[in-house]
Structures are given as C-alpha cells and as structure tokens.
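*Asks:* can't give you the sequence, but here's the structure:
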C-alpha cells in the first residue's frame, strides 16, 4: 500500500540525510517535497498541514542544530511525527462480563463479513477465546451463508439466522445463546449501509443499543483513500465507534486512509486486512508502519508472522535430523518452500525487510512475480520425483530428468537448476548445524547469488545489489 509514498519520501529525504548542517532553506525545500508526497498519497489536507507544521517546528529548533548527524535526526523526526499522526497501538478491550460483544459496521463491499471471520480466527488462535459469530445482514441474500462457510473454515461457532428475522431479534437471540454456551466473544456482522441512509442508520443504532458492545469497529476499504476517514467520522457521529479495521491494504491503495483516520475521527486503527485469506489480519502498529513507509522495514512483524505460521513440529524435526548428521534432502527443501509460501510468499517477506523502499517498485514487483513462479515450478518438480529421488538426488540420471520434466511441465535444465539450488541449501544447512553455524551462514549468504540462476531468485533477479536468497 505504501510503495509510492515510500518512494517519494525516500527521494525527498535523500537531499538532507547526509548533510552536515541543516538550514531553514533546505528544510523548507524538503518539507515542500514531503507535503506533495503526502497529498499524492491521498492524505487528508488537515492531516498534511498539521504534520508538516509539527516537523518544521521541531526541525528548525535546537534538536537538529546541535546534533552531529542532523540529516538522520530529521528523518527520525519525520518517523516520530508519522507515528503521532497514526496514534498509538490499541488492542481490543474485552475486559467485560462474557460474552464480550464486538459489533462490525461499515459500507457495503468494505469486507465486513471476511473481517468478522479473520477477527474470530485471530481471537481463537492468539488469545484462546471461545468465539461465536452471527450475521444480522438480512438484506444481502448470500451474507448469512457466506459467514456460515467462513465460520466453519476458521473453526468458530456460527449462530444461524434468516432473512425473515429483524436484526435486533437476531442479535438478542445470539446473545442469549452465547451466554448459555459460555462463549467469551460474540462478533456481530451487520449489513452494509450508507451514512446518509437515515432508516439504515436508525436500525444499526437499535442493534447497538440491544447488543451493548464492548467494541464497535468500523470496517473501511483502504482504497477509498482519505474519504475512508470522512466516512468513518460520519459513522462515528451516529455510533460510538471504538476503532477501525482497514481492509484491502495489500491492494494498490496510496496510504492516505492509514494516515488520515486517527486524526480526523480520533479513533484508532486496530487491525489491517492484508489479504483475502482468513489469516491475513495484522494488529496495527503505528511505529512499524512508519518504519515501513520510510523504507526501514518491519522486522518485528516478520518475526511474529514466522512464529504464528511456521510449522514448529517440522522445524524441530529438521533440526534434530541435521543434528544427527543426516542430510537435508529434497523433501526438506520442498517443506521450506511451502512454509515460505505459507507466510505470504516472497512479496510479503520483502515488504517487511529494511531498504526495500529504495528499490524501484516496478522492478521489485517483477522480481517477486518471477520468484513466486519459480517457487511453484520448483515445488512441482520435487513432487514429480519418486521418494528415493527426493532422498538422494544423486541418482537422478538423464532419463529420470526427462521423466520428471514431463511430469512437472518443465524443461530438463530446470531439473538441474533445482538440484543445484538444493545442494547450495544443503551446504548452508550444514553450516547452521555445525559450530558457530549462524556466523558461517551469514558469510555464505553471498554465495547464494551465484551465476546461472543459482540463487533462490530467478536469473538476473538480484535487485539493487541485494543478495539473492
């Protein structure tokens, strides 16, 4: 979402980062560029004005002039003010007598029903809550069935409702059932509505009064830009919102919504929807988002993502196998590829790595697409091998390569490339499992970018001097 903003801000700040001294003139020029970058990202004008004024006040003061590296301090000020604009990270407040009710509101098509399922899964898996979901959307025929299907997928309790019922009656019945079944949380999905539709707004007010929710979350599409903040504000005037879920953050939104919502509504963004899958929901951390915008990466989120999605049993099994001196075979290699794809693929990982903002977005997107395509092909090739071939690739002769190529829809040279990449990974794993393994691994990372497509990125896929994986 922040690619264009990152690129523009990086270019704007490049002129001051290395300066030994900052003057009011060069600060003024840089802030003009920053202002344009924010406006192009569809950040609301009042937010831009406040942000630029705050940065200017701090930058021309003693904080910068007395620093040994004023350019770096200036970037730090930009980061701090970006965090201030987006507010502090705030989780859900569910410290009420169970069941804690969460009411979801928003426009039609914003992704409320999917967000209900994502939130239910997050609460069940990360906070070990017993969750029930219910649909009070009696206007969209498929809404109730959609939520039932998603509830089954994320393994939470679904309370049935039908189009003949009134939304308030549905909510009251669901609350009784949730209490009887000792549920920790009840999440209510409501119909999409426009804030100018008086009847629909009266209905959701009645639902809110009946539910007395601990959290009232406004679900809004990030691609609507600064208008997302204005719509949230209109809803906030009718309902006492407690927070916002920003959806479709993985799309080509320009970032204006994330930077505008808190300032305009006074309500925090609590979650980001970062994909279509039910596990694609991230808590909103302003400091991490600010780092990502400035091309500093988001390593903490990457670590959390790895902890949640990597298969710990497989990792421990592999570690024990390596410790016993047994080799890293092609089945292990396939597992590593599958786990990387499970974390959202190379694009999701690279988005959180430092310095990625300095790489041309079009070049990065091309490399990511090529890499994802190559990963799928590699997996298909390994799947086309026999168990004996996966355990011992040295037995793969020319005739076997032809059979594997035919079975995986690839070329014979692709089989050789996978075997070569596996051998490189095998060497790295030996270094990791030996004494001083991590230090040896880091020294060996440069070798993964060997010629002839030896790295994990496609041939020619190295970007801006970045080592291949």
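*Replies:* Alright, I've got the coordinates. The shown structure was predicted, so the numbers you read here are calculated from the model rather than taken from an experiment.
*Asks:* drop to CA atoms for contacts and neighbour counts, all remaining ones
*Replies:* OK.
*Asks:* Quick check: nearest residue in space to residue 354, chain neighbours excluded?
*Replies:* Among residues not flanking residue 354 along the chain, residue 297 sits closest, at 3.8 Å (Cα to Cα, 6 or more residues apart in numbering).
*Asks:* show me what contacts the one you found?
*Replies:* Contact analysis of residue 297 by Cα atoms under 8 Å, 6 or more residues apart in numbering lists 288, 291, 351, 352, 353, 354, 355, 356.
*Asks:* For residue 79, state which of the residues you listed is nearest.
*Replies:* residue 291 (6.9 Å; Cα to Cα).
*Asks:* Comparison target, given below:
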C-alpha cells in the first residue's frame, strides 16, 4: 500500500546522502518534498502539516545542519515522528480473564464480519474460548456469512432473529454463556452502505443492552479520507475504543491509514493484511514506520518464521536437492507472500525495482516441474537427459526451456552456496 509514498520519502532523503553539511535551505527543500509526497498519498492535510513542522523543529534542534551524516539524521527524525503519528507505543484491547465483550462496528463492506472471524481465530490460537454473535437484525445474509466463517475457524455463532430487540439479544447471550462458557464474545453488529440515524440508534441500543468492554471500529483503508469522517462520526455517536484497519495489503495510497490515529485519537489495535482468515496482525506503529522508510521489519519476519516453524535444511551445500528447495518454498509460503517477506529484510526495498512483484504463478510452475520428477531425478538432476526433460515438461504443463532454466538456476545456486561455504566457514551450513 505504501510503496509510492515509501519511495518518494526515501528519494527525498537520499538526495542529501554523500554530502558533508547541508544548508537550512537544503533541509527545507527536503521537507517540502516529504510534505508533498504525504499529501499525494492522501494523508490528511493537518496531519501532513504538523508532521513536517515537527520534523523541521527536531532536525534543526539536533543540529542536523552541523552533522557529517545529515541524511541519516533526518531519516532518524522522520522515523520517530512517523512512529508517533501512527500511535507511538503499540497497544492491544483490554482482555480480562473473563467477561470480555467486544463490539465490532463499521460500514457495510468494510470487512467487519470477516474480521470478527479473524479475531476469533487469532484469540482461539492464544488459548481463548471465543463466541461470535451475528447481531445484524435486518440482513440475514450477514448472519449467514458469519455462520459460515464461524464453521471455518471452529467457533460457535449465536444468531439473532430478524427484528430482534437488543434487550432480547442481551438476555439470550447471557443464557448461552451459562451452559457454554466463553471468555471472549465478539459481536458483529449491523452495517449500512452509509451512516444513517436508524443505524446509529440501533447500535446505541444494542451497546446499552449488552455493555461491551471494547468497541472496535473496522475501517477500510482503501476508502481514503472518507474513512476518517466515518471514524469520527462513529466515535461521536457510539463511542469507539480502538480501530482495526483493513486491506493494508491493497494498492491504495495509504493516507487514511497514516491519518487514522491522529484524526480519531484512538489506537490502532489490528491490521488486516490479507483476505485469508489468518491475515490479521497486531498493529505495531514502529514496525510499519520501518517498512515505509525501507528499513525492513526483522521482528515481524522472525515472528512469522517462528509461527511457520521454519527450519533450515541441515545439509552441506553439495547435498542440497530439489526436494529441499521445494520443502523450503512451502515453509516460506506459510509466512505470506514472497514479495512482502523480501521487503521485511532491511535494505531490500532499496534494491528492488519500483513496482516489484513476485509472480506466485511462476513459483507454482517451478513447483509443478519438480513434482513431475521422480524421487531419483530430484535428488540428482544430472541424470536428466533430453527425453526425461521432455517428459517432465509435459507432466508439469510447462516447456522444456523452463525445465532447463530451473536446473540451471539450481546448479548456479549450489555453486554459489559452495563458494560461501568455503569463504565463510562451515558455520553457515553446520550439520
């Protein structure tokens, strides 16, 4: 989402690299470029103005003009301020031992129902016993959607009836919890295509009857500045304790995501990073700031690797086979898309060309080629003569040329690994 903004900010700062000292005019020109890039990314005007003003104040105060590394100094200040704009210290909803009732509110189409199920799966994985409540009394389709999602994540769903009164819903919920103990209740409330009086009155009555401990507003990051107006209205009428930003993996300019915390003064608790039910992450302002500035995000990368139980092949370079390559590829896929993973490596964003995307279909074709080989061929590609390669291409739906490229790439990779092994010692490939 932030690729264009990220590149614009880095380009503005990079103009100062390699220079000894800079003038105040140089600094102001750089900050002007940063401000323009923020506005073009649909960042709220007041947020952009205040953001740049604070950077200028800190940059001048830290004697950046006297520094021998002005670019690094300014980048450090931008990182600090960007982290602060996004919320500063990471926060999560209050979660007691029991009695947790969370309201999910938002417009229809924002991803509210899907993220109710995502939260259920997320906390179920942490040992909680969630219950989903399909509380839209006017849209049976919304209730049916939550029932389907509840089955997928293995969490029960309490469904309201058409036109059911809030007081009745609250009573049924209490009764349900007496015979089926649950320590986290996630209420998927009614949504509309736009805010109206009936929606707000309905939500206010249900909130008064159920008494949620958290009210989470689900905000679609793709809707730009309109998302901020929606957030303010929901907070004024219903009262919001935190935000969930959806579609952070989309191709929008990202301004709403950068402005949401500042404009609403509510913490961002979670970020939706994919349409999959496991595509939900706690929101860390400092980590997102690092990604935007091309500084990588090793902490998230390590957490993903741990969650995917990623293991390195315990083999010497000359012993690695195509079976090992496919095994590693499958493990890495558990962590998300290859493109996102690459960008979490510090410095990698600078090395990748603009608009870089990993072609997952091409990776699928490579896997198909390997799977079309016999076990012996995977272990020793040297036996692949012309007829074998033709058979593999036909079996994988690819061409002989693609099979040849894969084998050539694999041979080059092994040669490179052997070179690294010799120059850096056996510590890299310890048995």
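*Replies:* Nice, thanks for sending it over. This one's a predicted model, so the numbers in the text were calculated from it and none came from an experiment.
*Asks:* Pull the number of nearby residues for residue 439 of the first structure.
*Replies:* Residues near residue 439 of the first structure, counting by other Cα atoms under 10 Å, number 11.
*Asks:* Now do it against residue 428 of the first structure, distance only.
*Replies:* Going from residue 439 of the first structure to residue 428 of the first structure by Cα to Cα, to the nearest Å gives 11 Å.
*Asks:* Then residue 24 of the first structure?
*Replies:* Taking Cα to Cα, one finds residue 24 of the first structure at 51 Å from residue 428 of the first structure.
*Asks:* neighbour count winner among those two?
*Replies:* Neighbours were counted for residue 24 of the first structure and for residue 428 using other Cα under 10 Å; residue 428 has more, 22 against 12.
*Asks:* which non-adjacent residue is nearest that one?
*Replies:* The shortest distance from residue 428 of the first structure to any non-neighbouring residue, by Cα to Cα, 6+ apart, is to residue 441 (5.9 Å).
*Asks:* okay, now that neighbour: neighbour count?
*Replies:* Residue 441 of the first structure: 18 neighbours (other Cα under 10 Å).
*Asks:* Return the distance of it relative to residue 321 of the first structure.
*Replies:* According to Cα to Cα, residue 441 of the first structure and residue 321 of the first structure sit 18 Å apart.
*Asks:* next one: residue 67 of the first structure
*Replies:* 52 Å.
*Asks:* Identify the residue nearest the geometric centre of the first structure.
*Replies:* What sits nearest the mean C-alpha location of the first structure, by Cα atoms, centre = their mean, is residue 274, with 4.3 Å.
*Asks:* Just the buried residues of the longest helix along the second structure, please?
*Replies:* Assignment by DSSP state H gives helix 400-424 as the longest helix of the second structure. Neighbour-count burial for helix 400-424 of the second structure flags 400, 403, 406, 407, 410, 414, 417, 418, 421 (criterion: 16 or more other Cα atoms under 10 Å).
*Asks:* quick one, what contacts the second one?
*Replies:* When you say that, I think you mean residue 403 of the second structure. Residue 403 of the second structure makes contact with 369, 389, 392, 393 under the criterion Cα under 8 Å, 6+ apart.
*Asks:* That one matches what in the first structure?
*Replies:* Counting by TM-score structural alignment, residue 403 of the second structure corresponds to residue 415 in the first structure.
*Asks:* ok, residue 311 of the second structure to residue 305 of the second structure distance?
*Replies:* Distance from residue 311 of the second structure to residue 305 of the second structure, counting by Cα to Cα: 8 Å.
*Asks:* ok, these two, which is more surrounded?
*Replies:* residue 305 (16 against 12).
*Asks:* For the residue nearest to residue 65 of the second structure when sequence neighbours are not counted, identify the helix or strand it belongs to.
*Replies:* Of all residues not flanking residue 65 of the second structure in the chain, residue 22 sits nearest, at 5.4 Å (Cα to Cα, 6+ apart). Using DSSP states H and E, residue 22 of the second structure falls within no helix or strand.
*Asks:* mind listing the strands for the first structure?
*Replies:* For the first structure, the strands defined by DSSP state E cover 100-106, 131-135, 157-159, 185-189, 215-221, 243-247, 269-273, 281-283.
*Asks:* of these, which approaches residue 236 of the first structure most closely?
*Replies:* With Cα to Cα as the measure, strand 215-221 is the member of the strands of the first structure nearest residue 236 of the first structure (8.6 Å).
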